[in-house]
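Sequence plus the predicted model coming up.
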Amino acid sequence: MVKLIAFDLEGTLVKSKSSWVELHKRFGTWDKGKEYAERFFRGEFDYATWAELDASLWKGRKREEIMEWANSVEYLEGVEELFAFLRVNNFKIAIISGGLLCLAKRIGEELKADYVFANELVFDEEGRVTGKVLPWVDFRNKGDILLELKEKLKPELTIAVGDGHNDIAMFKVADVSIAINPHEGVEGDYLAKNLKEVKEIIAKILGQ
């Protein structure tokens, strides 16, 4: 029987904490980006609007500039061992990220994840940022995405691993949740300090 595991990306599998914040800081747009974030959390506009406001600050930037950042992001220790262990144990692996697809796709391909979901910047024919975004993963729908995968695959076990408040929706859908170095107020069935501990927890769940 197949098993399913869903990972958050940033702060969970890689050292980057937020695609959006890091690109703002790289391009010198963080002051405005921070203002938009504060306005979103005050409820002034929805997630799709927030994403486009953010991306509009990078309009005209080249795809190469975005990928230079995406390709520089480093893994957290223990990722490859964990993914090898999961494949041996018949897990389908999903990455569900509120960050950007340019990073999530790279990581998904390198780690051979089965599914990758993240937010996609739209580029024009010349490879420049248009300011438009395809907001596939917002602050609330990680659980909906995981639920769709569960209904499709009908796994005997579903595990979710993450660190942030937008991962709580995944935790509610999963049979077992693992919070890795979680933000304040984020709790899972298990708490892990690193990916080595995540692997040990899953082995324990599997009775190994």
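Received, thanks.

Every contact and neighbour count from this point should use C-alpha atoms.
Fine.

got a list of what the residue sitting nearest the centre point of the chain touches?
In the chain, the centroid-proximal residue (C-alpha atoms, centre = their mean) is Ser97; its distance is 2.1 Å. Contacts for Ser97 (C-alpha atoms under 8 Å, 6 or more residues apart in numbering) come out as Phe7, Asp8, Leu9, Glu10, Ala104, Val116, Phe117, Ala118, Asn119, Val137.

A further structure is provided below for comparison with the first:
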Amino acid sequence: MEGTLLKKEYSLDNGKVAPSAWTVLAKRLGEECYKEEEETKDRWLRGEYKGYLDWMADTVNIHKKYGLQEKHLVQLTEDAEFYEGVYELFDWLKKNNAVTVLITGGFKALADKVQRALKIDHAFSGCEYFFDKTGFVELVNLLPSDNHGKSSFMKQIIHEHGVDSSDCIFIGDGMNDRFLAREVGTSIAFNAQPELKEVTTFSIDQKEGRENLIGIIDLFSDRPNETVTNFV
């Protein structure tokens, strides 16, 4: 989602895990919160967490420690901007009878915004915050919808629609997407980390500030008579 449909924070990209709203939120909660959140990335890359749920739970506790309130998440969601060409891409997908799916390890509040704006058919997200009357975190719903979890959700949706994975297209930008990229017939790395580029069918590289999702359409412009996608 972030870095593929929504603009990424390049200033927060240190080559570890693709920058996401998790890091943006931590940064807004203060420098110490940001440093602790960065340390969780190191632990993740060293394999010190049992799985993605464990990593998310650790980060959630850091957010709570530094006073996460509903207003912070609301502001983050409002500030999120789409890349150029995103509406043209989804109009094109609809004209080609695509079923669109958003699978993200990020926040449900942000995924809801994206799904509603682009009329995406299915959306899975990793973290849903529930806030109490005072605006502080009351409950958190976590789903393993990143890394290997992305593949699991994709396989379930593919089964429900009765299609084959070879007919599906995936678009992403992070090393966490490489598991899903290997499962589909066509995969596209969009201004992505090197680890993802190594396993995808296509790679689109654009200059910072010049990102445009029409580049996805251009990949298929020489095959106008084909049904080019089932899933994104």
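The structure has been received and is ready for your questions. Not measured: the values here are computed from a predicted model.

element containing the counterpart of the residue nearest to the centre of the first structure in the second structure?
By TM-score structural alignment, Ser97 of the first structure lines up with Thr104 in the second structure. Per DSSP states H and E: Thr104 of the second structure is located in strand 101-107.

post-alignment, that strand versus the first structure, mean distance?
For strand 101-107 of the second structure, the mean distance to aligned residues of the first structure following superposition is 1.1 Å (mean C-alpha distance after the TM-score superposition for the first structure).

how distant is the next helix or strand after that strand from the center of its chain?
Downstream of strand 101-107 of the second structure, the next assigned helix or strand under DSSP H and E is helix 108-118. Remark: helix 108-118 of the second structure is offset 11 Å from the chain centroid, using C-alpha atoms, centre = their mean, to the nearest Å.

List the buried residues in the helix or strand following helix 108-118 of the second structure.
Moving toward the C-terminus from helix 108-118 of the second structure, the first helix or strand encountered (DSSP H and E) is strand 122-131. By neighbour count on 16 or more other C-alpha atoms under 10 Å, the buried set for strand 122-131 of the second structure is Ala123, Phe124, Ser125, Gly126, Cys127, Glu128, Tyr129, Phe131.

Please pull up the equivalent of the fifth one in the first structure.
Here Cys127 of the second structure is matched to Glu120 in the first structure, going by TM-score structural alignment.

Who are the contact partners of that match?
By C-alpha under 8 Å, 6+ apart, Glu120 of the first structure lies in contact with Leu100, Leu101, Cys102, Val133, Leu134, Pro135, Trp136.

preserved in the second structure, out of these?
Compared against the second structure with both residues aligned by TM-score structural alignment, their matches' C-alpha atoms under 8 Å, the contacts of Glu120 of the first structure retain Leu100, Leu101, Val133, Leu134, Pro135.

my read: the last one touches Val122, true?
This points to Pro135 of the first structure. No: at 10.4 Å, Pro135 of the first structure does not count as touching Val122 under the criterion of C-alpha atoms under 8 Å.

Would you map the strands across the second structure?
Counting by DSSP state E, the second structure has strands at residues 101-107, 122-131, 137-142, 169-172, 186-190, 202-204.

between those, which one is nearest to Lys50 of the second structure?
strand 137-142 (14.4 Å; C-alpha to C-alpha).

Please name every helix or strand in contact with the closest one.
Applying 3 or more C-alpha pairs under 8 Å, 6 or more residues apart in numbering; DSSP states H and E, we find strand 137-142 of the second structure packed against helix 52-65, strand 122-131.

Can you check what angle separates the shortest one from helix 52-65?
Counting by axes from the mean of the first three to the mean of the last three C-alpha atoms, to 10 degrees, strand 122-131 of the second structure lies at 30 degrees to helix 52-65.
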